[in-house]
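> Turn this into a structure:
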Amino acid sequence: MSNKIINLNINGMTCSGCSSHIEKDLNVKDGIVSSIVNHETGEGKFVYDTNKISNQDVINAVNNIGNYSVIEDIEKEDCCVTNTKDYDEKNKFDLIVIGGGSAAFSAAIKAEGIGLTTLMVNDGLDFGGTCVNVGCVPSKNLIRAAETVYHATHSNFKGIKPKGVEIDFTQIIKDKKALVSTLQQHKYMDVVSDFKNLTMLKGWAKFVDNKTILVDGKDTYTATNIIIATGATTNIPNIEGLNKVGYLTNVSLFDLEEKPKSLTIMGAGYIGLEIAMAYNRLGVKVRIIEFTDRPLRSQTNDITDVLETQMKTEGIEILPNFRAIKFEKDGDNTIIHCKCPDDSTTQIIEEGHIVVATGTKPNTSKLGLKNIDLNLTEKGHILVNEKMETNISNIYAAGDVTNTPAFVYTAATEGSAAVQNAFSLSKTILDYSSLPWVVFTDPQIAGAGMDELEAEKKGIPFEVSKLDLIHVPRALAAQDTRGFIKLMRNTETDKLIGARVIATEGGELIQQLSMAIKFGITVKDLAESFYPYLTLGEAVKLAAITFGKDVSKLSCCAS
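Below is the predicted model:
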């Protein structure tokens, strides 16, 4: 395919219905790749396949619609812009993307595919954003390294006695840094390196109006549509003395090449828990202070009980219902003043580092959002609908900065959907009702759909099946029966509406359960399907059978 872009000035448009009318008629014409029409400026931008039609064919097609007529055309070849400074309107784009993470890159890739001139403005974290630089990639790399240490020192089999392991902590961190650098280059920068319509700019963007941004207080840039994809960062609590004693977050912790003597982690959400297990297994003494009654409080007690037991077994100290009220330095040590569950106070001495993992906050404070009256949630996230639209018609948002689930894979989908919805009549609607997620502790915790509390809140008639892994042949063979699988079904339809798994490599099960929820698979279907024997996946079948039978009384592979 050989694409070209033709920009047309169109006479006769009076409202958004006019521009939609032209887009709709042109988009169904063979040879038209995409159509973007703005009734306010009177401009239309059309990407077409030169192997099928000519620029005059595009002009004729517009002239044949209603009372509209082309009064001027400026032809451009697709991908002709190598830098925004190479053409006259150097600071004018079809699309501006603010941010440089997964959502932003996904948006840029989608935009390039339909021939849009795009400006990506990013500062703070390097291009690639949280996931590759300070989130998913480094954390999972360290978690796997820590698992290697654990398995070299622990055995589930009496006949196998581990001899221990030698840990080169500095080398582990150096290897992590090398991996991050490689993936940041290969999966982000290299992907867009040959994009002809994309300009990447480092700097802080601030809104002047709904179509204009000011970068670093110097240059202004305009676009037809703007996508905000600035992500989120660690929410630092306002506690006396915290800013004076020095603290780490996942951003700074993962770069320490000298093994910490010890860590006190503030917060027992998924970030804090993954850090705790990884560093504890790498030989660091770890303590967790959690102001609620248990770790990972977003999940039900039966799940957190299994996890808490494992963490305590490994020597991690967990202090639930403790609230830090003051920090101060005593030489090299940090004194943490805490309010205890009984309202008394105590002092905890940390000889190593404080790590703050108390949730995240959206990166919106420096965007000048008051200049455009953009609606935010109570927690400061940009409020979007299922189309990633904000309350301002030409401004969209995607990723962790929004009020949607904060995962790298949802951010990527949202970025692409935002471009699709901003520049096309064919709208993409995102549905998170079957969204799968994983917490990479050991055992792993994974889920999709609703749990019991959510189903009860929504008034859905439901039934729960819970299968302990002691009934799963694979777990018995591995002599690792920690955890369970839990399924929720709608009792009126027998359809699966939710699933929770806590198991070694439990995250590998959740995708099929997510698909079952998405496509309305019944529990009967799950129970009667074929599953390879001695796989963890067989737990899905057994959990489905458990709705009606006692699986402990079935033979192997029976149903």
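> Please count neighbours and contacts with C-alpha atoms only from this point.
Will do.
> Show me the residue at the heart of the chain, geometrically.
Phe407 (1.7 Å; Cα atoms, centre = their mean).
> what's near enough to touch that residue?
Contact analysis of Phe407 by Cα atoms under 8 Å, 6 or more residues apart in numbering lists Gly399, Asp400.
> Roughly how far does it sit from Ile143?
18 Å (Cα to Cα, to the nearest Å).
> same deal with Gly415?
Gly415 is 28 Å from Ile143, by Cα to Cα.
> And this one, please, so the two structures can be compared:
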Amino acid sequence: MNNKFDIVIIGSGSGLMIMESALANGLRCALIEKSKFGGTCLTKGCIPSKMLVYPADIIREAQKSDRVGIEFCKPTIDWQKISARMWEQINYSIILEKNLKKNENLQVFNGTAEFTDRYTARVKLNDGGYSPEIQSKMFVIAAGARSLVPQIKNIEKTGYITSETFFGDDFPKKPWDSLIIVGGGAVSAEFAHIFSAFGTKVTIIEARPYIISTEEEEIRAFAEAEFKNNSIDVLPNSNIIDSKKSGTKKKLYVENTITNEITTVEADEILIASGIRPNSDTLHLENTDVKTDEKGWILTNEYLETTQSNVYALGDINGKYQFRHKANYEAEILIHNLFSNDTKKAAYYNAVPWAIFTHPQVAHVGITETQAKNLGKKYWVGKNYYSQIAGGVAMGITESSTDNGFVKIIVGEEKTILGAHIIGPHASILVQPFVYLMNANHKCHKQDIRKRNEISYPPLGSYMPINDSMIIHPSLNELTAWAISNINWAN
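Take a look at the predicted model:
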């Protein structure tokens, strides 16, 4: 076997995009993957989880259908069918792997990459032993991240699952009767929605004073109130001091950091969803010039270049937002820079969209009002509620509905959009136009296009294109568009 390659790619998530372009350009490639092919999103993240989220959404909608004059019997859950649809998506990785191994210009290694020198690596093979050393003048590290398991007394004896093991050997044969989720972020919020809708008693334990801490303060509070309305217990300000298994049940002993009161929470299973850590610790980067920060995230510049020449890092492992759409964006930047003769492109993160597929759905782009205030920005706020538009009223949402969600728009000087925050039906769709508008401002600025007196169009990144456009009526687009009319310019 020829062990010299034009490019070595570590990780088969967004790394596959680099691989495809490298092969299209006639390069000899090595691909190293320790797990299922397709990365976290395909095999243990955003795609399989949505196979569970959508049925949960339907259940929640059915529970509220009486407000529009439709009543359903209690839904029957076919867990086997739901599970089969999910596994069908995950198992696409098997087809993917088989097809990759048919390519004559690609050598696939099943195992964990370990650098032995600056441009030399070996693979700790999944079936035992090591591969011969492989060499390349170019490495792309897209090795991702994994669940961070906090230090909890006796937790290994007690037992727990993570999102990785859930979409693997620990997938339940039926929904649990009860579930404890440690952590209150996006993963926690989605799993809480899924299993509470399926009838599981869910308890969220969060060390911070609130859940989904990345969100606008009002949206955090709204989401937590709706969780409680859906019988999800939320325990903020909580420190887990011990754990124990008692028969078929698992117990966590939780201390409230405000009152010092200790309570016992018991459930069939414990899901750890308290954050992630980078997989850089498996790569033996000490044998290279690639540097990481204090938490292990690989340091990169705006061109995705690491501190070692011709070694690049993208996706979760560089610590700049852990989203597949962000990783895909970085892959496109890197493809352009590696395989094009055009001017190098830089990656920028001014308009990274977030979405949490919980119930109610949550999405945002840009900064929160608190962040705008802390940054000393001059800003104005506009809000609009679902109950204030015909589309929301048609869905049965009234001013007194507990799920009367809203959009909150934060604008700055020159009518620029600083942030858009939404909670309610289809939030992930409604936020996307603001991403386009905010990104337009960024492109204008970075290309150094100067504003001239004769220019008659509004500043790029402005909300004015929305303000000056026709809005389909009656549609949920009115929720976001009309929020601009509600901006309180007096404050």
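> With neighbour numbers in mind, choose between Gly415 and Ile143 of structure 1.
Neighbours were counted for Gly415 of structure 1 and for Ile143 using other Cα atoms under 10 Å; Gly415 has more, 30 against 23.
> show me what contacts the more buried one?
So Gly415 of structure 1 contacts Ser102, Ala103, Ala104, Phe105, Ser106, Ala107, Ala229, Ala397, Ala398, Gly399 (Cα under 8 Å, 6+ apart).
> didn't the second one look like it was pressed against Ala229?
It stands for Ala103 of structure 1. Yes: Ala103 of structure 1 is within contact range of Ala229, at 6.0 Å (criterion: Cα atoms under 8 Å).
> Find residues that contact each of the two.
By the contact definition Cα under 8 Å, 6+ apart, Ala103 of structure 1 and Ala229 are jointly contacted by Ala398, Gly399, Gly415.
> Make JSON lines from those and add distance to Leu242 of structure 1 and secondary structure to it.
Converted to JSON lines, the shared contacts of Ala103 and Ala229 of structure 1 look like this (distance: Cα to Cα, whole Å; DSSP: H, G, I helix; E, B strand; the rest coil):
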{"residue": "Ala398", "distance to Leu242 of structure 1": "32", "secondary structure": "coil"}
{"residue": "Gly399", "distance to Leu242 of structure 1": "29", "secondary structure": "helix"}
{"residue": "Gly415", "distance to Leu242 of structure 1": "36", "secondary structure": "helix"}
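> Now flag whichever of those is closest to Val180 of structure 1.
Nearest to Val180 of structure 1 among the shared contacts of Ala103 and Ala229 of structure 1: Gly399, at 20.5 Å, using Cα to Cα.
> Trace the closest one over to structure 2, please.
Following TM-score structural alignment, the counterpart assigned to Gly399 of structure 1 within structure 2 is Gly315.
> Quick check: closest non-adjacent residue to its match.
Nearest residue to Gly315 of structure 2, sequence neighbours excluded (Cα to Cα, 6 or more residues apart in numbering): Ala327, at 4.2 Å.
> ok, the one you found - how many residues close by?
23.
> With Tyr119 of structure 2 instead?
Residues near Tyr119 of structure 2, counting by other Cα under 10 Å: 20.
> To which residue of structure 1 is it aligned?
If you follow Tyr119 of structure 2 across to structure 1 using TM-score structural alignment, you land on Lys211.
> And Thr162 of structure 2, by the same measure?
By TM-score structural alignment, Thr162 of structure 2 lines up with Thr249.
> what's the burial count for the counterpart of Met470 of structure 2 in structure 1?
Using TM-score structural alignment, the equivalent of Met470 of structure 2 in structure 1 is Phe530. A count of nearby residues for Phe530 of structure 1, using other Cα under 10 Å, gives 12.
> Surely Phe530 of structure 1 is within a helix?
No: Phe530 of structure 1 is assigned coil when assessed by DSSP: H, G, I helix; E, B strand; the rest coil, not a helix.
> sorry, back to before: ok, the match of Gly399 of structure 1 touching Ala142?
Yes: Gly315 of structure 2 lies in contact with Ala142 (Cα under 8 Å); the separation is 5.9 Å.
> Common neighbours of these two, please.
Ser14.
> superposed on structure 1, where does the lengthiest strand in structure 2 end up, distance-wise?
When structure 2 is parsed with DSSP state E, its longest strand is strand 106-117. Once fitted to structure 1, strand 106-117 of structure 2 is off its aligned match by 1.3 Å on average (mean Cα distance after the TM-score superposition for structure 1).
> Does anything pack onto that strand? Which helices or strands?
For strand 106-117 of structure 2, the packing partners by 3 or more Cα pairs under 8 Å, 6 or more residues apart in numbering; DSSP states H and E come out as strand 29-33, strand 120-125.
> so which of the ones you listed is the most packed in?
strand 29-33 (a mean of 24; mean count of other Cα atoms under 10 Å).
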